[in-house]
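Trainee: Sequence plus predicted model, see below.
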Amino acid sequence: MKIPDKVRIGGIDYAVEYENRLMNGGGQGLRGQISYSNATIKLDPNAQDEQGKKQTLLHEIMHGIAEHFDLPVRTDEDTIDKLAKGLYMVIVDNPDMFKSDD
């Protein structure tokens, strides 16, 4: 799995960017953050290794999907994190499944 420059969620292209020392409104450090209003997903490159960045990207994508479909888990960090880690394992363990037939 590679980290793209952008990812489409619900018909909206989200730019994937890197930003050092991401913080939430309360001053707590974050590994990643999605902004629906700016259509961006930011990853902190120094807060994690490459595998962590990929898992964090999937975590933020899961937030985007949950928000798009108005799912009740959209703010449930624990559930979103478990779904993202599970999806990451499927992608890593089955790489051929995600290759184009073209």
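Mentor: Cool, got the structure.
Trainee: Every contact and neighbour count from this point should use C-alpha atoms.
Mentor: Noted.
Trainee: Where do the strands of the chain begin and end?
Mentor: Counting by DSSP state E, the chain has strands at residues 6-9, 12-18, 32-35, 40-43.
Trainee: between those strands, which gets nearest to Ala84?
Mentor: With Cα to Cα, the closest approach to Ala84 among the strands of the chain belongs to strand 32-35: 12.7 Å.
Trainee: Give the buried residues for the closest one.
Mentor: By neighbour count with 16 or more other Cα atoms under 10 Å, strand 32-35 contains the buried residues Gly32, Gln33, Ile34.
Trainee: And Gln51, how far from Asn38?
Mentor: Note on Gln51: its distance to Asn38, by Cα to Cα, to the nearest Å, is 25 Å.
Trainee: Below is structure B, check it against A:
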Amino acid sequence: MKLPSNIKIGGINYTVEEKETPDNNPQCYGVCVYHDTHIEVKSNLSDERKGQTLIHEMLHGIFFEAGFEEHDEEVVNRVSSVLYQVLKENDLGLT
């Protein structure tokens, strides 16, 4: 899966990078870095896992840009899994 190089969240441009070790943590699949406006996704994941991870990190960016300081990781995990499936399996004609 080729990830987009940029994503706009709340009017802010976030760059998207594939990295061998996101956040310098071997167990980490991805990270959203708010102060530097970029998202890192682990490069050796399956295509589906990369997509899920990108949606997960985008949700963190959305919550941050919407002014939420606390992000309940369980909520982000649950919503990102369902949102990934909805976006992948439906032609919403939004473009």
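Mentor: Nice, I can see it. Everything numeric in this text was worked out from a predicted model, so none of it was measured.
Trainee: Any idea what the TM-score is?
Mentor: In this superposition the chains share a TM-score of 0.86, using TM-score structural alignment, normalised by the length of the second structure; 95 aligned residues with a Cα RMSD of 2.1 Å.
Trainee: any idea how far Glu19 of the first structure is from the alignment partner in the first structure of Ser43 of the second structure?
Mentor: Under the alignment (TM-score structural alignment), Ser43 of the second structure maps onto Pro45 of the first structure. Between Pro45 of the first structure and Glu19 of the first structure the computed distance is 7 Å (Cα to Cα).
Trainee: Equivalent analysis for Asp78 of the first structure, please.
Mentor: Using Cα to Cα, we find Asp78 of the first structure at a distance of 23 Å from Glu19 of the first structure.
Trainee: Between the two, which has more neighbouring residues?
Mentor: Set Asp78 of the first structure next to Glu19 and count neighbours by other Cα atoms under 10 Å: Glu19 wins out with 14 against 10.
Trainee: could you check the distance from the closest residue to that one other than its chain neighbours over to Lys85 of the first structure?
Mentor: Nearest residue to Glu19 of the first structure in three dimensions, chain neighbours excluded: Asp44, at 5.2 Å (Cα to Cα, 6 or more residues apart in numbering). The gap separating Asp44 of the first structure from Lys85 of the first structure is 18 Å, by Cα to Cα.
Trainee: what about these two, which has more around it?
Mentor: Under the criterion of other Cα under 10 Å, the comparison of Asp44 of the first structure against Lys85 puts Asp44 first, with 21 against 18.
Trainee: show me the contacts for the more buried one.
Mentor: Tyr18, Glu19, Asn20, Arg21, Leu22, Leu30, Arg31, Gly32, Lys53 (Cα atoms under 8 Å, 6 or more residues apart in numbering).
Trainee: corresponding residue for the fourth one in the second structure?
Mentor: Which is Arg21 of the first structure. Aligning on TM-score structural alignment places Arg21 of the first structure opposite Thr21 in the second structure.
Trainee: Its match reaches Cys28, doesn't it?
Mentor: Yes - the criterion here is Cα atoms under 8 Å, and Thr21 of the second structure meets it with Cys28 at 7.2 Å.
Trainee: chain center to the helix ranked longest in the first structure: distance?
Mentor: Assignment by DSSP state H gives helix 50-68 as the longest helix of the first structure. With Cα atoms, centre = their mean, to the nearest Å as the basis, helix 50-68 of the first structure stands 2 Å off its chain's centre.
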